[in-house]
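K.L.:
Sequence and computational prediction follow.
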Amino acid sequence: MAHTKNDILTILGTPIKPGESKEVNFDVANLHTSTPINVPVIIERSKKPGATVLFTAGIHGDEVNGVEIVRQIIAKGINKPKRGTTICFPVINVFGFINLKREFPDGRDLNRVFPGSSSGSLASRVAHKLIHEIVPHADYILDFHTGGSGRFNAPQIRVVKDDEQLNEIAEIFGAPFVLYSKNLNKSFRHTCAKLGKPLLLFEGGKSFHIDDVVTNSGVNGAKRVLNHLNMLNSKFKVSTPKKDCIFISESKWKRAKYSGMFKASAKISSKVQKGDVLGNITDPYGKFNYFVKADNSGYIINVNEAPIVYQGDALFHISTALRE
């Protein structure tokens, strides 16, 4: 969607000319106290034509590390493009973010209501507005997430297996891992795929937590993608990933055989061999100690950091097959 010199972009009713910077307000509903909520969307346009990249985070209100990545992209000026346009939307689910809750106040998961409806639930209305008023302007979307409560994700990109364009951009992003996963129905990623909008979903860290390694992986990946599109301002250096990206085509969870107190000893992102001790489950009374062992060799892409686990809880996410 390369723009011409006279191309005016209108987002949420605000016109933005090439060369302009604007902060527009994404508002859907007031708080229950009737206090208005102004959710800023930051738009930076170069005078030179080019692609439009949308950075999003905070679809789940407790996933603050994703918000931190987009915050740094703005604070460092990475979003000021050499050509083209960037749109930064750091906190989509501001209602959840205020309460540090994953869902909306009505309990709905925003990532399960896309493409939404203008007359539906609050989450559905936010989804509808995002899909109709912001997404149409984007050529590429980078959406930042974290793992769930207590479960720490290695920095990773998630894409569908058979999309060549997404595979190429995922490799350019340069996160340590690319995990092939299907698009979930009614998710932001699934809706964007149906609209023909290439979306990279970044996962890293866990909810209620900001981790420097995860943040750096997200920010550096964003820089590499912008650089690939010839949009990155020349004052920024692009780092080469420390090691080649590992594409994981299949993986499975190692689950707790017993309930108890849990301590992981295997490190996130490490490679383990079948039979290696990954951690142990004990009881509070010092009578019982069970060693959790790897069922197969592979990379650890998620570690449960909760101190207490129940039988059947997911402890480690381990790769079982890599891309050939």
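P.N.:
Now that the structure is in, tell me what you want to look at.

K.L.:
Only C-alpha atoms from now on, for both contacts and neighbour counts.
P.N.:
Noted.

K.L.:
Could you check which helix or strand contains residue 239?
P.N.:
If you go by DSSP states H and E, residue 239 is not part of any helix or strand.

K.L.:
Need the three-state assignment for the residue lying closest to it once chain neighbours are set aside.
P.N.:
Once flanking residues are discounted, residue 239 sits nearest to residue 220: 7.1 Å by CA to CA, 6 or more residues apart in numbering. Residue 220 falls in the helix class when you classify it by DSSP: H, G, I helix; E, B strand; the rest coil.

K.L.:
what's whichever strand or helix holds residue 95 in contact with?
P.N.:
Following DSSP H and E, one finds residue 95 within helix 94-99. Defining contact as CA atoms under 8 Å, 6 or more residues apart in numbering, one finds that helix 94-99 is touched by 39, 58, 60-62, 91, 102-105.

K.L.:
Just the buried residues of that helix, please?
P.N.:
Buried residues in helix 94-99, counted by 16 or more other CA atoms under 10 Å: 94-97.

K.L.:
Redo those residues as a markdown table? Include distance to residue 8.
P.N.:
Formatted as a markdown table, these follow (distance: CA to CA, whole Å):
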| residue | distance to residue 8 |
| --- | --- |
| 94 | 28 |
| 95 | 31 |
| 96 | 33 |
| 97 | 32 |
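
K.L.:
nearest to residue 81, of those residues?
P.N.:
Set against residue 81, the nearest of the buried residues of helix 94-99 by CA to CA is residue 94 (26.2 Å).

K.L.:
quick one: that closest one from residue 63, how far?
P.N.:
Per CA to CA, to the nearest Å, residue 94 is found 11 Å from residue 63.

K.L.:
Over to residue 105?
P.N.:
Residue 105 is 16 Å from residue 63, where distance means CA to CA.

K.L.:
How about residue 268?
P.N.:
Separation of residue 268 from residue 63 (CA to CA): 19 Å.

K.L.:
Looking at these two, which is more packed in?
P.N.:
Applying other CA atoms under 10 Å to residue 268 and residue 63 shows that residue 63 carries more neighbours, namely 31 against 20.

K.L.:
Tell me where the stretch 201-324 of the chain has helices.
P.N.:
212-228 (DSSP state H, counting those that start in this stretch).

K.L.:
where do the strands sit along it?
P.N.:
Using DSSP state E, counting those that start in this stretch, the strands of the stretch 201-324 of the chain run over residues 246-255, 260-264, 271-272, 277-282, 289-293, 298-304, 308-309, 314-322.

K.L.:
try this one side by side with the last:
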Amino acid sequence: MIYNKEVITILGEKIKLGESKEVTFEVAKLHTSNSVEVPVFVERSKKPGPTVLLTAGIHGDEVNGVEIVRQIIAKGINKPKSGTIICIPVINVFGFINITRDFPDGRDLNRVFPGSLKGSLASRVAHKLIKEVIHEVDFIMDFHTGGAGRFNAPQIRIIKGSKKLDQLAQKFGAPFVLYSKNLNKSFRSTCHKLGKPMLLFEGGKSFHIDNTVTNHGVNGVKRVLHSLGMLSAKFKVSKPKKDCVFIHESKWIRAKYSGMFKATAAINSIVQKDEIIGNITDPYGKFNHFVKADNTGYIINVNELPIVYQGDALFHISKDKI
């Protein structure tokens, strides 16, 4: 692999070694004829190194991921001492403006990759991202949060069987590394097929910025960049407080009844099989169902909604032997 070509082309803009450039990703035009544009920040060192892409906001309501990439830019962490760093803080700007998950066409952007030049609006944006950005990229870190009121413990998601991804996930240093399959037509799946490795970070929940989760994301990026020889010497690299736990198997506990829900088990904690971890009640004081853990494991996701319906996901628990 040839690192740091003399000139790279991002969204039609040629960027030379040592240059910094803010490139425009023109998503579409509104019905008012106004253009909808997303800024893409490209920072290139004069020294050779990989090209790393940081993305967030594929789902417009996942603002915690946007905050992580924003901090990377604001603090100057994206100015590499070697290689190239590209930042796209908000891919789904339509969803971000309206604080909604999907595109105006009702589609989930993360289910239409690699997209199509003649497809739906979401499909066209996916196509442009793949064809005009990803072709120049060597490695990606993509930032997400839990959806529908479910709070994710900070975690990296990767596929099994890649030593390179295992090593990069270890370097990132999130509390958990969860092995999960690439979903069909997702950004991660498409990048994998193109030979572009990705760490997918999950942390927090939609409509919410959590300082602890944000710190995990920012510190993880610094650790990875440092391991690649790209982080400026002015930034300190902290060691994770605990070794990250690799999770090979996990299970969702779902609500057996509809009602008012309250979790009693904390995120990141270890629970024992048959331990009471929450309860579901009715509004009238006539019913109280205790939710118990099906197995011993780590709590890696908790539903924080006060009202749940039968079948709703309540807890995500690891199943690996502790």
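P.N.:
All right, it came through fine. Keep in mind that what you see is a predicted model, and the values were worked out from it rather than measured.

K.L.:
Please state their TM-score.
P.N.:
Scored against TM-score structural alignment, normalised by the length of structure 2, the superposed chains reach a TM-score of 0.98; 321 aligned residues with a CA RMSD of 1.0 Å.

K.L.:
now, among the contacts of helix 94-99 of structure 1, which is nearest to residue 172 of structure 1?
P.N.:
The nearest member of those to residue 172 of structure 1, counting by CA to CA, is residue 58 at 23.4 Å.

K.L.:
ok, that closest one touching residue 146?
P.N.:
No - if you go by CA atoms under 8 Å, residue 58 of structure 1 and residue 146 don't touch, sitting 9.4 Å apart.

K.L.:
Mind listing the shared neighbours of those two?
P.N.:
64, 66.

K.L.:
who has more neighbours, these two?
P.N.:
Ranked by neighbour count (other CA under 10 Å), residue 58 of structure 1 and residue 146 place residue 146 first, with 30 against 27.

K.L.:
Validate this expectation: the more buried one resides in a helix.
P.N.:
No - Residue 146 of structure 1: not assigned to a helix; according to three-state DSSP it is strand.

K.L.:
Distance of it relative to residue 35 of structure 1?
P.N.:
The value you get for residue 146 of structure 1 to residue 35 of structure 1, if CA to CA is used, is 29 Å.

K.L.:
Likewise for residue 194 of structure 1?
P.N.:
Counting by CA to CA, the separation of residue 194 of structure 1 from residue 35 of structure 1 is 36 Å.

K.L.:
And residue 78 of structure 1, by the same measure?
P.N.:
32 Å.

K.L.:
Excluding chain neighbours, what is closest to residue 221 of structure 1?
P.N.:
Per CA to CA, 6+ apart, closest to residue 221 of structure 1 is residue 173, 4.2 Å.

K.L.:
neighbours around that neighbour, how many?
P.N.:
29.

K.L.:
list the contacts for it?
P.N.:
Counting by CA under 8 Å, 6+ apart, residue 173 of structure 1 has contacts 220-222, 224-225.

K.L.:
same thing but at 10 Å, please
P.N.:
Contacts were defined as CA atoms under 10 Å, 6 or more residues apart in numbering; by that measure residue 173 of structure 1 touches 142, 156-157, 167, 200, 202, 217-226, 228, 240-241, 245.

K.L.:
Okay, and residue 64 of structure 2 sits in which element?
P.N.:
helix 63-74.

K.L.:
by contact count, what packs against that helix?
P.N.:
Using 3 or more CA pairs under 10 Å, 6 or more residues apart in numbering; DSSP states H and E as the contact criterion, the elements in contact with helix 63-74 of structure 2 are strand 51-56, strand 84-88, strand 139-146, strand 198-205, helix 211-227.

K.L.:
Save the ones you listed as TSV, and put in distance to residue 276 of structure 2 too.
P.N.:
Shown next, in TSV, are the helices and strands packed on helix 63-74 of structure 2 (distance: least, CA to CA, whole Å):
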stretch	distance to residue 276 of structure 2
strand 51-56	36
strand 84-88	42
strand 139-146	23
strand 198-205	23
helix 211-227	26
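
K.L.:
dump the residue contacts of residue 73 of structure 2.
P.N.:
Residue 73 of structure 2 touches 41, 67, 79, 86-89, counting by CA under 10 Å, 6+ apart.

K.L.:
Switch these over to TSV; also include neighbour count.
P.N.:
Formatted as TSV, these follow (neighbours: other CA atoms under 10 Å):
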residue	neighbour count
41	19
67	22
79	21
86	25
87	22
88	22
89	28
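
K.L.:
from those residues, which is closest to residue 232 of structure 2?
P.N.:
residue 79 (7.3 Å).

K.L.:
what about the closest one, which helix or strand?
P.N.:
Residue 79 of structure 2 belongs to no helix or strand when assigned by DSSP H and E.

K.L.:
thinking it is in contact with residue 47, fair?
P.N.:
No - assessed by CA atoms under 10 Å, residue 79 of structure 2 is found out of contact with residue 47, at 12.0 Å.

K.L.:
Pull up the overlap in contacts between those two.
P.N.:
residue 230.

K.L.:
follow-up on the earlier one: what's the average distance of the helix holding residue 64 of structure 2 to structure 1?
P.N.:
Average distance, helix 63-74 of structure 2 versus aligned residues of structure 1 after superposition (mean CA distance after the TM-score superposition for structure 1): 0.4 Å.

K.L.:
can you pull the buried residues of that helix?
P.N.:
Quick answer for helix 63-74 of structure 2 (16+ other CA under 10 Å): 63-73.

K.L.:
which residues do residue 94 and residue 63 of structure 1 both contact?
P.N.:
Common neighbours of residue 94 of structure 1 and residue 63 (criterion: CA under 10 Å, 6+ apart): 100-101.

K.L.:
Of all the helices and strands packed on helix 63-74 of structure 2, which one is nearest residue 319 of structure 2?
P.N.:
Nearest of the helices and strands packed on helix 63-74 of structure 2 (CA to CA): strand 198-205, 18.8 Å.
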